[in-house]
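Enquirer: show me the folded form of this:
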Amino acid sequence: MTDGRRLGIGIIGTGNISSAYLKAMLGRDGLPGFPVLDLKGLADMRPEVAAARATEFGLEAMSIEAMLADPEIALIVNLTIPRAHVEVGLRALEAGKHVYSEKPLGVAFAEGQRLVEAAKARGLRVGSAPDTFLGGAHQQARAVVDSGAIGRPVGGTAFMMIPGHESWHPDPAFYYDIGGGPMLDMGPYYITDLVNLLGPVERVVAISSTARTERTITSEPKRGQTVPVKIATHITGSLGFVNGAVVQIAMSFDVAGHKHVPLEIYGTEASLIVPDPNNFGGGLEIKKPGRNEPWVEVPVEKPYADGNYRSLGVADMAQGILDDRPHRANGDLALHVLEVMEAFETASREGRAVDITTRPERPGAL
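Expert: Below you'll find the model as predicted:
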């Protein structure tokens, strides 16, 4: 990503997550930055918020209309709230721009499908977070699985269980609204990484619950305010993969604490501990069969494991556009993950297994 060519990009949505993207793009907090990204400006439906973020990072704030009309901007990075992802993405496509969305791709499979199909009809690209599966630790895990060291994948576990976001997020209401919840919020990290490791999902079974009808905010500046809960906040189930592996999963905003590791993959020859898929780095361990066989650390030799590289997927997409080759955090992958996540709601509500219709290609190793 250092051949001197650059792609013009603009960011729509300058809320909480935009700071992490900008630090990675521009090279702040010890990160090297991504020179392929020529950041032209920031926009938000709240102009004062865009202006403040632009001042913070030494960038230009502009209106959404001006950004979509700018011929130097080829790719829109959509960091709006989940319910606006598809609406903003469609506007970008209509303006002739490629679009990369913060996760999830949309809040419903049908609307995500509409976005992906609209891009293909226009000869444009869709990308989507999460891109953490491109991080060094997860690419190292991918290399272990691909090497055959664990044998044939048999199953695994995936756990993301926390008390909720109202204790730290400055404006947590959308996490408990339609389009929020632990599955749509955190599920993309786990399911995307599992597809990276095991390939596409074939079937989903699930049960879910809602522990409270409202949540009290304990973070500033809205401490003491309450927000209604409109979604399931504790979701459990199993993923059946095309390759035959079965992974148990639990996503919750109702758990005070637990001792499960985020991801484990089980094979016929060994078990593999994979670090938190919300991060780019972390430790890997592998264990062969046998009561006295120890867990052995797997050295991480892949890049992008030593920092918060949010926007790595954007950079890979930009380079893919310039080189006319596929990008990894692509729309087909994100649409598949969205279908899987929606299937948890359907399976829980209807008490049946839900077959998954999409079959994306496993993204290429980085």
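
Enquirer: all contacts plus neighbour counts: C-alpha atoms, from now on.
Expert: Fine.

Enquirer: need the contact list for the residue nearest to Met62 when sequence neighbours are not counted.
Expert: Spatial nearest neighbour of Met62, excluding adjacent residues (Cα to Cα, 6 or more residues apart in numbering): Ala43 at 5.3 Å. By Cα atoms under 8 Å, 6 or more residues apart in numbering, the contact list for Ala43 reads 10-14, 50, 61-64, 67.

Enquirer: out of those residues, list just those in helices.
Expert: Counting by DSSP state H, those place 50, 64, 67 in helices.

Enquirer: surely the first one touches Leu42?
Expert: To tie it back to what came earlier, the one meant is Ala50. Yes: using Cα atoms under 8 Å, Ala50 makes contact with Leu42 at a distance of 6.0 Å.

Enquirer: ok, back up a step: mind putting the contacts of Ala43 in JSON lines, distance to Leu194 and neighbour count included?
Expert: JSON lines is the format used below for those (distance: Cα to Cα, whole Å; neighbours: other Cα atoms under 10 Å):
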{"residue": "Gly10", "distance to Leu194": "30", "neighbour count": "28"}
{"residue": "Ile11", "distance to Leu194": "28", "neighbour count": "29"}
{"residue": "Ile12", "distance to Leu194": "29", "neighbour count": "26"}
{"residue": "Gly13", "distance to Leu194": "28", "neighbour count": "25"}
{"residue": "Thr14", "distance to Leu194": "29", "neighbour count": "25"}
{"residue": "Ala50", "distance to Leu194": "35", "neighbour count": "25"}
{"residue": "Ala61", "distance to Leu194": "38", "neighbour count": "23"}
{"residue": "Met62", "distance to Leu194": "38", "neighbour count": "20"}
{"residue": "Ser63", "distance to Leu194": "38", "neighbour count": "17"}
{"residue": "Ile64", "distance to Leu194": "35", "neighbour count": "21"}
{"residue": "Met67", "distance to Leu194": "35", "neighbour count": "23"}
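
Enquirer: the structure of the following sequence is requested for comparison with the preceding one:
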Amino acid sequence: MGEPVKPLRVGVIGAGKISGQYSRTLRRLPHLPVTSVADLDPARAQQLAAQHPGARTETAAHLLAADDVDLVLNLTVPAVHGGIALAALAAGKHVYGEKPLALTVAEGRAVLDAAGAAGLRVGCAPDTVLGTGIQTARALVDDGRIGVPVAATAFMTTPGHERWHPDPEFLYRPGGGPLLDMGPYYLTSLVHLLGPVASVTGVSSRPTASRVIGSGPRAGTAFDVEVDTHVAGLLVHASGAVSTLVMSFDVWAARLPRIEVYGSGGSLAVPDPNRFDGEVAIFTAEDQEWQPVPPSAGYPEGGRGIGMDDLARSLGTGQEHRASGALALHVLDVMETLLTAAREGRSLPVGTPGAAPAALDGLLTDW
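Expert: Next comes the predicted model:
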């Protein structure tokens, strides 16, 4: 893309399972050096710091006060996402965090207000939408290849993450569940493809009161389920398009698409939004058959953390970064409103206006 890239020294708070994926990406980005790592488990912090020459381990408080940390990478559990972000902003640091942005829309607004007052940036996962899968699909929609989008479907079904995650309890507490955990990948993609969501209708259920850890040293341990684990919704986009959404930790097997977009002149099959690549396929009224589409836009071979690269590039140009706090707040609002609509049995408007971020223009080969 040719934009200037602003170097940002990164302090990582949270060295759990997802940190390894971020670490691999950051090792490819010399303008985003990791200088400090903090975790409640010192051994985990040391293991992550050892992957980055010169990085040290310290407490979160010392990391936030460090002069050589410009951006805090917040990989903590959802319950403290908002609190860590606010502390980092108060310390004068930019923030990039795992999803969701915060536990509530009110807390998310507080994070963005604090960033605005301080002149700092807030970025938030998922940045999978910047990979070649979603960006290639978006280019086709933006170019009118399927006509005017009228509807979409988005399905994420699994029997539950406790089968493979050694410490899955947080996924079944407030801030977790299939919607808060996996919904951001799908909803962020739908906003990229169809624009912001204006209103929602939802239903949800919690078929089981407890789950059992299936792997790791705590295998066989039972724990309580505190959130609904099957959520379905109808989303009306500001454009008028209607999306059908199902997020479930209660389905053993299904033959459903990840995301499909239906237009007045054809249909689009979109790959798994939890990945950065995958095949895009298009069916048009003219061709009357599905055809694969080669990657045409996005970060080739992207990985978790490319949203920080985009943020650094955007600081150099003064433009809004794509994996932004504003987008994450809109997605959080959609999810919170959907769960409220499910509890109350009615349709509700989404309060945040939202906006589709700028598309990536072509394949980004200089990263």
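
Enquirer: TM-score for this pair?
Expert: Comparison of the two superposed chains (TM-score structural alignment, normalised by the length of structure 1) gives a TM-score of 0.94, and 358 aligned residues with a Cα RMSD of 1.6 Å.

Enquirer: hmm, back to that, and the residue nearest to Met62 of structure 1, what's its match in structure 2?
Expert: The alignment partner of Ala43 of structure 1 in structure 2, by TM-score structural alignment, is Ala38.

Enquirer: what does Val195 of structure 1 give?
Expert: Under TM-score structural alignment, Val195 of structure 1 pairs with Val191 in structure 2.

Enquirer: also Pro130 of structure 1?
Expert: Alignment note (TM-score structural alignment): Pro130 of structure 1 maps to Pro126 of structure 2.

Enquirer: can I assume that match sits in a helix?
Expert: No: counting by DSSP: H, G, I helix; E, B strand; the rest coil, Pro126 of structure 2 falls outside a helix, being coil.

Enquirer: surely Phe223 of structure 2 is within a helix?
Expert: No: counting by three-state DSSP, Phe223 of structure 2 falls outside a helix, being strand.

Enquirer: Thr208 is in contact with that one, correct?
Expert: No: applying Cα under 8 Å, one finds Phe223 of structure 2 not in contact with Thr208, separated by 11.0 Å.

Enquirer: now the nearest residue to Ala281 of structure 2 once chain neighbours are set aside, what's its secondary structure?
Expert: Excluding its sequence neighbours, the residue lying closest to Ala281 of structure 2 (Cα to Cα, 6+ apart) is Pro292, at 4.2 Å. Three-state assignment for Pro292 of structure 2 (three-state DSSP): strand.

Enquirer: so Pro292 of structure 2 makes contact with Val280?
Expert: Yes: using Cα under 8 Å, Pro292 of structure 2 is in contact with Val280, at 5.8 Å.

Enquirer: neighbour count winner among the two?
Expert: Val280 (24 against 12; other Cα atoms under 10 Å).

Enquirer: and that one, what does it touch?
Expert: 133, 136-137, 268-271, 292-295.

Enquirer: count the neighbours of the match of Val195 of structure 1 for me.
Expert: Counted with other Cα under 10 Å, the neighbours of Val191 of structure 2 add up to 19.

Enquirer: what about the helices in the stretch 151-300 of structure 1?
Expert: 181-198 (DSSP state H, counting those that start in this stretch).

Enquirer: contacts only, for the closest residue to the match of Pro130 of structure 1 other than its chain neighbours.
Expert: Spatial nearest neighbour of Pro126 of structure 2, excluding adjacent residues (Cα to Cα, 6+ apart): Tyr185 at 5.9 Å. Tyr185 of structure 2 makes contact with 126, 128-129, 273-274, according to Cα under 8 Å, 6+ apart.

Enquirer: let's see it at 10 Å
Expert: Contacts here follow Cα atoms under 10 Å, 6 or more residues apart in numbering; on that basis Tyr185 of structure 2 touches 99, 125-129, 156, 179, 272-275, 331.

Enquirer: check Val340 of structure 1 too.
Expert: 109, 183, 187-188, 191, 200-204, 239, 334, 346, 354-358.

Enquirer: that one -> structure 2?
Expert: Checking TM-score structural alignment: Val340 of structure 1 goes with Val334.

Enquirer: sec struct for its match, please.
Expert: From three-state DSSP, the assignment for Val334 of structure 2 is helix.

Enquirer: which residues touch the residue nearest the centre of structure 2?
Expert: Central residue of structure 2 (Cα atoms, centre = their mean): Pro126, 2.1 Å from the mean position. Counting by Cα under 10 Å, 6+ apart, Pro126 of structure 2 touches 97-100, 182, 184-189, 273-275, 304-307, 323-324, 328.

Enquirer: and Asp185 of structure 1, by the same measure?
Expert: By Cα under 10 Å, 6+ apart, the contact set of Asp185 of structure 1 is 82, 103-104, 175, 179, 251.

Enquirer: what's the spacing between the residue mapped onto Thr317 of structure 2 from structure 1 and Ile73 of structure 1?
Expert: With TM-score structural alignment as the criterion, the equivalent of Thr317 of structure 2 in structure 1 is Asp323. According to Cα to Cα, to the nearest Å, Asp323 of structure 1 and Ile73 of structure 1 sit 17 Å apart.

Enquirer: same question, Leu79 of structure 1
Expert: Distance check for Leu79 of structure 1 against Ile73 of structure 1: by Cα to Cα, it reads 16 Å.
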